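*Asks:* Here you go, sequence then predicted model.
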Amino acid sequence: MKSNKLIIAAGTGFLGQVLTNHFRDKFEEIIILTRGESKIKDTIKYVNWDAKKTFSGWEKELENATVLINLTGKSVDCRYTKKNKKEILLSRIESTKILNKAVTRCANPPKHWLNSSTATIYRFSLDKEMDEMNGEIGNDFSMNVAQSWEKAFFKTETPNTLKTALRTSIVLGKNGGAFVPLKTLAKFGLGGKQGKGNQFISWIHEDDFARAINFIIENEITGVVNIVSPKPITNRDFMALLSKSVGVPFVVPISELLLKIGSIIIKTESELVLKSRNVIPKRLQQYGFQFEFSTLEKALKNLS
């Protein structure tokens, strides 16, 4: 039997589309909160909101919702200028706060609210796998944003709404996310290690991302959940497998200095590639979640 109503805040991007496609047949009604115009397209209702501090009618859609998923947040794929840093932080905090306000005002609030967070909340780690219980929270701009984000989410009590923070890693998908530019690099022979190459990458296939969220809803898992595949892989091995999957036999490694110069040119930050994200999905596995793409080889075979 189909559930009643799913709301996805900021659902027009890559991850929003992945979730919309996955849940299309599972909910009678899907509503996307968007900064774009309000419209109905392919049975999906798009409702305009500013993702900041204003109620403008969108908040009424939360009444009687089964599930609310909030994906709002400026992309971190940019230079960390003062202006961009402020936007990265505020886009996450303000949208979460106004949704908290809206949920607490509902007569019949959403049964379960899943809010984006990030696996970047854990410190740089070569030595230890980070799970939800024993993972060590770090202290730099990205980690502090993640902590503030989760604090804004959990601080307001919502007695009739379950809450889950999704500590998501790099999601690999055919039509978006990090996979597309990485694949392009590999095709041009630039698929060697980046920097030292020993830093870990935590990743998840787009199908497992959607399936994990579905699983969290079905099992009513609350608190923080790492949305990552079971085995982090070093950057060196990740790039080697990627190059092999696109059929490029030769690879050029990219030094840390070159990465930093290149990052300035393409207006991004080298930390997105150089940070070691050594994160595992302990809670998902404890609940018995089965990954379809548990290894990078399987994921790349499917995506290539």
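*Replies:* Structure's in. What do you need? Model, not experiment: these values are computed from the prediction. Numbering: from 1, shown residues only.

*Asks:* going forward, measure contacts between C-alpha atoms and count neighbours the same way
*Replies:* Noted.

*Asks:* from the middle of its chain, how far away would the longest helix along the chain be?
*Replies:* Counting residues, the longest helix found in the chain (DSSP state H) is helix 82-105. Between the centre of helix 82-105 and the centre of its chain there are 16 Å (Cα atoms, centre = their mean, to the nearest Å).

*Asks:* just stretch 97-106 next, same as before
*Replies:* Centre to centre, stretch against its chain (Cα atoms, centre = their mean), the figure for stretch 97-106 is 22 Å.

*Asks:* dropping in the other structure now:
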Amino acid sequence: MKIIIAAGTGFLGENLKNYFLEKGNKVYILTRNPKRKNEIYWDAKNPGEWGNILENADVLINLTGKSVDCRYTDINKKEIYTSRIESTKVLQQAIDTCSNKPKVWLNASSATIYVHSEKHLNTEENGIIGDDFSMNICKSWEKEFFKIENNDIRKVALRTSIVLGKNGGAFPKLCQVTKLGLGGKQGKGNQNVSWIHIDDFCRAVEWIIENENISGSINITAPNPLTNEELMKKLRAGFRIPFGMNAPVWQLEIASIFLKTETELLLKSRNVYPELLMKSGFIFSYPDIDSALGDLI
């Protein structure tokens, strides 16, 4: 296949690129800082020559968007929003000029689209979508993505949970905190953590590409979320660290200022289930946290 990954130089993009290259596919990366032969410049805002690479592509994967791991200042909020909406909009414009359009377009979204939920398990069908900054970003993102229908292009929004891998994302930070003896529960510890192993993330993306019946919004998460307290306990056991200091909310609020992040990333309860993936027959290599940590640690 000919696969285009927009913003493919980050944690998820690099892993997807390597995964598909190892299977003999041609992978091209759209990036602001091209350094390799298969990387093409784009600014994620304006049409340009980069649009030519979309001709005769089998798959387009768009991962563009400013990281939410920052303080939610007005400037950062605006950039979080515009980076997602503008990139999706300009990709649609480029596709509309193609003679031979990509067959499948996968656009990033987030499991954060669902409300804080400690009891209710959010599937694609019964998930409760709320109204705050983060959820509204996701709603606007998906609305822009699905706004224009192309009959010959299958569109899928990836509502991805926390992706666990050794070479980026949240997992190395969690490991560092645990090894320093700070791996206790954060806040009350009863907030749910929805997660997926990086290998299963890549396999799920491939599964969606290959299964023509899958379209619309889909949860990309392992089928067994667990509480923050349980996750930290299993991390401590994995590293054989006998203790971990708990971090009450007030401490996290202070720490988040110095770390230039938001407590929502730790304290929101993401309780999400991949119903559509499961019904389609996808089999997880790492369905529970024990198998995932057994591989990663």
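*Replies:* Yep, that arrived. Every value quoted in this text rests on a predicted model; they were computed, and no experiment measured them.

*Asks:* Average offset of the longest helix of structure 1 relative to structure 2?
*Replies:* Aligned to structure 2 and superposed, helix 82-105 of structure 1 gives a mean residue distance of 0.5 Å (mean Cα distance after the TM-score superposition for structure 1).

*Asks:* Look up the closest residue to Asn224 of structure 2, ignoring the ones flanking it.
*Replies:* Asp288 (5.6 Å; Cα to Cα, 6 or more residues apart in numbering).

*Asks:* That neighbour pairs with which position in structure 1?
*Replies:* Aligning on TM-score structural alignment places Asp288 of structure 2 opposite Thr295 in structure 1.

*Asks:* likewise Lys268 of structure 2?
*Replies:* Per TM-score structural alignment, Lys268 of structure 2 is aligned with Lys275.

*Asks:* Contact partners for that match?
*Replies:* Under the criterion of Cα atoms under 8 Å, 6 or more residues apart in numbering, the contact list for Lys275 of structure 1 reads Phe124, Gln199, Phe200.

*Asks:* So which of those wins on neighbours?
*Replies:* For those, the largest number of neighbours (other Cα atoms under 10 Å) sits with Phe200, at 25 neighbours.

*Asks:* Next one: Thr268 of structure 1 from Lys60 of structure 1, what distance?
*Replies:* Thr268 of structure 1 sits 38 Å away from Lys60 of structure 1, going by Cα to Cα, to the nearest Å.

*Asks:* sorry, back to before: ok, the match of Lys268 of structure 2 to Met143 of structure 1 distance?
*Replies:* 11 Å.

*Asks:* Repeat that for Lys82 of structure 1.
*Replies:* Lys82 of structure 1 is 16 Å from Met143 of structure 1, by Cα to Cα.

*Asks:* Looking at those two now, which is surrounded by more residues?
*Replies:* Between Lys82 of structure 1 and Met143, Met143 has the larger neighbour count (other Cα under 10 Å), namely 18 against 9.

*Asks:* Wait, the more buried one touches Thr120, no?
*Replies:* Yes - using Cα atoms under 8 Å, Met143 of structure 1 is in contact with Thr120, at 6.1 Å.

*Asks:* quick one: the strands in the stretch 51-200 of structure 2?
*Replies:* 59-62, 104-110, 154-160, 162-165, 168-169, 192-193, 195-197 (DSSP state E, counting those that start in this stretch).
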